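Undergrad: build me a model from this:
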Amino acid sequence: MAVERRKDDKGRVLKDGEHQRTNGTYEYKWRDKRGKRHSIYAKSLDELRDKEIDVLRDALDGIRADKNDLSINDLYYRWVQLKKGLKLNTFQNYKYMYTQFVKPDFGEMHIVDLKRSDVRAFYNYLADTQHVKANTIDNIHTVLHQVLELGVEDEYLRYNPSDNALKELKRAHNADSEKRRALTVPEQELFEQYLSKNGKYHRWYPIFIVMMWTGMRVGEIVGLRWCDIDLEEETISVNHTLVYFDKGGSERCGFAVNTPKTKAGERIIPMLPKVKEAFIMEKEYQKECEITCEATVDGYTDFIFINRFGGVQHQGTLNKALRRIIRDCNYEVLDNAKDKEVVTLPRFSNHSLRHTFTTRMCEAGVNIKAMQDILGHADAETTLQIYTDATKELKKSEMINFEDYFKAQRLVKFKMNKMEGENE
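TA: As a prediction, the model looks like this:
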């Protein structure tokens, strides 16, 4: 005996799982591979069957059926619970970036509706409307990509919608980004001479000289201990970095000591005579002023560069000091200027001194591999990029000198011809 199939009010045969509701709309019920029941609804049978095709496609691709009510924020909360292996300050920074920029609006979007173009549009909105810098958007992308990748791993997403989303933004805004430039030789000499004079800024001479002539990162500099340097062997052991960050909870902001992110970050670098002199100067100053290190951070103490209270130096304090030094140095130069052609200091930061040291090495023809080891770059591409930028500027200046040389030669020849003509 033939089984009578269920039909809708128009006489159309309904498939397994399909039902027509009393209000005339349609429903499709099924169980996922975990045995959980699900339903989808539609106003017409054709619309319902289009949705059934999406359900089948998701099932074949292993995509979970309970994704419909899941938001990006839901994935983020799960990511926070599962993420391991990050340094505390890095993890706190990731969470800050997400809650500050993603969570309030974009994070509320359901992942079932998320497309690649939505992520690109979000990044463009941050750049064009919110005027967020490209580096900050890069940090936002780092955490957002990891959150969405968790959605792929947990079978909520077929692919990561943020893949390659940042490349287009970087390409579009590359011309707008201001590259960090190194100090020129005259600017560097002016900066050193100004600090070397006895005065209110002479106190900052040792730390900025060490920064400028070692190429160390600022966190590595302020984290240096006296046991990390060998004045006899004239070497500096770089084996940790001092960071300041929002720890969350009741502790809030504070210092911590991190080991290098990569093996290349742990290194021994040579101590130039000028750097050795700066260390000795710092030691004598602290002895004369009876300043001793009172700080202990994660078991580390006896830091070299400390403030007048014996605490470790804060990167923000150093940058503020630089701004005051630059301002007063330029005032002095301009007040004493007898002609219009004077050298003044551009605005720069702590990290610019590392870039300056790298540029001086390039100009001196230091081997690329040696540069990479001294700077602690894990990736040779980073060193090569700086080398390329530096040598580009060097070639430009050399060509200008080349042109000036021929101008001078033509002038000498012209004068000689003129003298010969007068003698005749």
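Undergrad: please count neighbours and contacts with C-alpha atoms only from this point.
TA: Will do.
Undergrad: just the helices from the stretch 51-200 of the chain, written as ranges.
TA: 72-82, 88-97, 116-128, 134-153, 165-173, 185-196 (DSSP state H, counting those that start in this stretch).
Undergrad: how about this one, so we can line them up?
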Amino acid sequence: MPENKGNSERSSPHLRYTGCRTWAARSTPTVEVRDGVHVADSATITIEEAGKLWIKAGEAAGLERTTIDQRKQHLNLHIVPLAGSVKLTKVTAPWIRSFQDDLRGKGRTPAMVKRVTVSLGSILADAQGRGLVVRNAVHELSKARSGTKASDRRAKAKLRIGVDIPTNEETRKILDAAVGRYRPLIVTMIFTGIRSSEARGLRWEDVDLKKGLLHVRQRADRYGKVGMPKSEAGQRTLPLPPIVVNTLKEWSLVGPKSEAGLVFPNQAGNIEFHNNMLHRGLWEAELAAGLSIPTDKKDEDGAPILAPKYSGFHALRHWYASWCINRKADGGLELTAKAVQARMGHSSIQVTFDRSSRLTSRGRSLL
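TA: Below is the predicted model of the structure:
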């Protein structure tokens, strides 16, 4: 009796595996079971439970309080309400897309959707390390989109002069309008580009007025906790223009004294609150300089309440970066990208390229 090849092929373990290879590759659970790494639904936990473990891991690792607070906000305000009860094994790339759509449907901005997705990916990564899930769908989705990163960068709008970055004339007006105890702070931040946390943690021992140098060696977060800059690149030395040197010389004689040796302490000599620096310093200077935008609110007399045109110190940092990058003919310093990276304290040259490609500012130099 002739041999039935079809039955023989179906009964052969080797041929059966070969014939089903494509199907198996498409069936992730089957692949995971075959490789001995599958996690059953009953053996995993929910996103909310994994998120709590993620926060505890961050606290145990000594992450800054601001970072822990951000984790809690992303988890409790954005992730748990929409997907807290979902098991980790149900989180796939299509599910992530649907979750992002739900976030947008709830009015979250594109930037917030991106940040929350990153946090979800971090939760899954922590769960992977605990053996609670095999796949990290956020990372898989990110890899699938890796080919579009260049186009995404090209699609980013330039930071606009007069909208995102103060013009040279506007910066001059801020300098002229800044008076009182916050003027030295504003002058220093404009001409060094240091972050507000770095200004709060700045000590007199880190300022060399004779040589005209400022050393960034520590920072103070919004809770007043002092620590090292976030990255090694954050520790840097910056040249001080004469206007900063002269301003700080005077400030060293009349400013409040601090046992910690802080350059910009509050009246009690302690670390200044960020909101005080912003509201009483930058915002008051902007409003006094006439740099304001209307709001929908009115005061008791029915007059419109105005808001400062530039909402945060990042605008001054943008101005400093543009000043470093621009040509000398346009009033800038015309520094190399590597020199700009060093001054800004960027963790990598790519960050500098990405940021500098979006900066543009021209005009008469302030100095």
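Undergrad: got a TM-score for the two of them?
TA: In this superposition the chains share a TM-score of 0.73, using TM-score structural alignment, normalised by the length of the second structure; 307 aligned residues with a Cα RMSD of 3.3 Å.
Undergrad: coming back round to it: for the helices of the stretch 51-200 of the first structure, which one sits closest to residue 240 of the first structure?
TA: Residue 240 of the first structure lies closest to helix 88-97 among the helices of the stretch 51-200 of the first structure, at 14.0 Å (Cα to Cα).
Undergrad: quick one: that closest one to helix 134-153, angle?
TA: Put simply, helix 88-97 of the first structure runs at 90 degrees to helix 134-153, going by axes from the mean of the first three to the mean of the last three Cα atoms, to 10 degrees.
Undergrad: neighbouring contacts of helix 88-97 of the first structure?
TA: 139, 140, 142, 143, 243, 244, 245, 246, 247, 248 (Cα atoms under 8 Å, 6 or more residues apart in numbering).
Undergrad: mind giving me the PyMOL select for those, buried ones only?
TA: Listed next is the PyMOL selection for buried residues among these, using 16 or more other Cα atoms under 10 Å:
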select buried, resi 140+142+143+243+247
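Undergrad: which residues touch residue 421 of the first structure?
TA: Counting by Cα under 8 Å, 6+ apart, residue 421 of the first structure touches no other residue.
Undergrad: picking up where we left off before, reformat the helices of the stretch 51-200 of the first structure as JSON lines; add distance to residue 303 of the first structure.
TA: Converted to JSON lines, the helices of the stretch 51-200 of the first structure look like this (distance: least, Cα to Cα, whole Å):
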{"stretch": "helix 72-82", "distance to residue 303 of the first structure": "34"}
{"stretch": "helix 88-97", "distance to residue 303 of the first structure": "20"}
{"stretch": "helix 116-128", "distance to residue 303 of the first structure": "40"}
{"stretch": "helix 134-153", "distance to residue 303 of the first structure": "30"}
{"stretch": "helix 165-173", "distance to residue 303 of the first structure": "39"}
{"stretch": "helix 185-196", "distance to residue 303 of the first structure": "22"}
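Undergrad: out of the ones you listed, which is the most enclosed?
TA: When the helices of the stretch 51-200 of the first structure are scored by mean count of other Cα atoms under 10 Å, the highest mean neighbour count falls to helix 134-153 (a mean of 19).
Undergrad: how about the strands of the stretch 151-300 of the first structure, start to end?
TA: Under the criterion DSSP state E, counting those that start in this stretch, the stretch 151-300 of the first structure carries strands at the ranges 229-230, 235-238, 241-246, 253-258, 267-270.
Undergrad: what's the nearest residue to residue 318 of the first structure if we skip its chain neighbours?
TA: Excluding the flanking residues, the one nearest residue 318 of the first structure by Cα to Cα, 6 or more residues apart in numbering is residue 350, at 7.3 Å.
Undergrad: and residue 236 of the second structure, by the same measure?
TA: Using Cα to Cα, 6+ apart and skipping residues adjacent in sequence, the residue nearest residue 236 of the second structure is residue 216, 5.3 Å away.
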